[in-house]
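Peer 1: my questions are about this predicted structure, shown below with the sequence.
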Amino acid sequence: MGPMNEMVYIVDDDPSVGEALSNLLRANGKEMRIFTSGQEFLEFERQDACACLVLDLRMPGMNGLEVQKLVASETTPVIFITGRGDIPSTVTAMKGGAIDFLAKPVDEVALLACVERALNLDRVYRKEAFERSQLLARYQSLTPREQQVLPLLVKGLLNKQAAGELGITEYTVQIHRGHIMRKMEADSFATLVKLAGKLNLETTGPP
């Protein structure tokens, strides 16, 4: 069995291809679900879990490129497979974010490597997205004034200079600074600067 809550979705209008791929993936410890059309896949209520999509390029009705376009906002890594590939389609697929383009009959070793790479990419993305959401939650816990003070501090302004910018006392800036460090869970000023950098506060202001 593969890691819990990881899924490989297979979309191919040829049931024999779907079955062969699912047997290969199952034999290598992967959980998967097969769909015979892009519409069927899009209508399926997918779980919020690490996943990748093995997608046939040419299918009746909605083709693979159309499906890719519709799932682009979900950031699910896509691996295209096709028996009749062409350069323009490959370019379009890659520009759309596909991680690879495999010709049928699919090389088993190549497919397994692509699937593992795709799942790794999704794991990394999900970890980064979670960490960013946690960071944003901490930033949003700051008061409006603390949100004004933070970018001034990480730009390197002294407490006195930040106070002058905001028309408040230096002591008040010191108080805000302490609250900011605590709420942002920064154990040092260097850490605070790094966190602010992830929020792009130095150049863009509040996210």
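Peer 2: The structure has been received and is ready for your questions. As the structure is a prediction and not an experimental result, all values here were calculated from the model. Numbers count the residues shown, from 1 in each chain.
Peer 1: from now on I want contacts and neighbour counts done on CA atoms only, so please keep to that.
Peer 2: Will do.
Peer 1: quick one: which helix or strand includes residue 51?
Peer 2: Element membership for residue 51 (DSSP states H and E) is strand 50-56.
Peer 1: for the helix or strand that that strand is followed by, packing partners?
Peer 2: With elements assigned by DSSP H and E, the helix or strand that comes after strand 50-56 is helix 64-71. Packing partners of helix 64-71 (3 or more C-alpha pairs under 8 Å, 6 or more residues apart in numbering; DSSP states H and E): helix 38-43, helix 87-95.
Peer 1: presented hereafter is structure B, for comparison with structure A:
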Amino acid sequence: MSELRQTIFVVDDDEAMRDSMTWLLEGEGYQVACFASAAEFLGARSDEMRGCLVLDVRMPEMSGLELHEKLDALGSRLPIIFITGHGDVPMAVAALQRGACDFIEKPFHNADLLSRIERALELDTEIAARRQRDDAISHRLEQLTQREREVMKLVVAGKLNKQIADELEISMKTVEAHRARVMEKMGVRTLAELVKAVMTVN
């Protein structure tokens, strides 16, 4: 878990469904926030939200699938579990192909929903850790000078020090100095670690 507590965000236009979900999830010790419409959730949404979204496929005005598309466009990484009626399964499968986390058919067993939520929260934890790592790498990259970036690009491309020196028209000694500073600023010890770090954010 990160500093921000994970919350189960339930978006469903059926009040009875929202109430029973709240009762079930709070009974399991989860923090729950309910919304009666997709628009209501969008109004409250922020990039800092952690947890997962339990989303009804069929809702008036804006469907769960339309909300998923909007969230996708906003760059949201919140795992989504769709709640579907029997006829909505093909739509839910299409949503999975577009990046949704899971779907569950009504009527469902509480245990099935809880296990899916647990998986979604684990995924959210992984996503948050990845984002933290990517942010740290991006921050390190920003510390590099223009020349260090040029040297790093050629190092990552597999060029030898002599080739880099020739290409940039600088001495081998200068290449070695820049290369050492790049490794230090990027917090890596080996070329493989450097390549991996650069690939992560590109």
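Peer 2: Perfect, thanks for sending it. Owing to the predicted nature of the structure, the values given are computational and were not obtained by experimental measurement.
Peer 1: read off where the strand holding residue 51 of structure 1 ends up in structure 2.
Peer 2: With TM-score structural alignment applied, strand 50-56 of structure 1 matches the range 50-56 in structure 2.
Peer 1: wait, what's in contact with the residue nearest to residue 50 of structure 1 when sequence neighbours are not counted?
Peer 2: Nearest residue to residue 50 of structure 1, sequence neighbours excluded (C-alpha to C-alpha, 6 or more residues apart in numbering): residue 6, at 4.8 Å. By C-alpha atoms under 8 Å, 6 or more residues apart in numbering, the contact list for residue 6 of structure 1 reads 30, 31, 49, 50, 51, 119.
Peer 1: by neighbours, which of these wins?
Peer 2: Greatest neighbour count in the contacts of residue 6 of structure 1, by other C-alpha atoms under 10 Å, goes to residue 51: 25 neighbours.
Peer 1: the longest helix belonging to structure 2 aligns to what range in structure 1?
Peer 2: When structure 2 is parsed with DSSP state H, its longest helix is helix 110-142. Counting by TM-score structural alignment, helix 110-142 of structure 2 pairs with residues 108-140 of structure 1.
Peer 1: the matching stretch vs structure 2, average offset?
Peer 2: Mean deviation of stretch 108-140 of structure 1 relative to structure 2 after superposition (mean C-alpha distance after the TM-score superposition for structure 1): 0.9 Å.
Peer 1: list the contacts of the residue in structure 1 sticking out farthest from the centre.
Peer 2: Note on structure 1: the largest C-alpha distance from the chain mean falls to residue 169, namely 42.4 Å (C-alpha atoms, centre = their mean). Going by C-alpha under 8 Å, 6+ apart, residue 169 of structure 1 touches 160, 163.
Peer 1: ok, now residue 176 of structure 2?
Peer 2: Going by C-alpha under 8 Å, 6+ apart, residue 176 of structure 2 touches residue 161.
Peer 1: helix or strand: which one has the residue mapped onto it from structure 1?
Peer 2: Counting by TM-score structural alignment, residue 176 of structure 2 corresponds to residue 174 in structure 1. Applying DSSP H and E as the criterion places residue 174 of structure 1 in helix 170-183.
Peer 1: with that, I have no additional questions.
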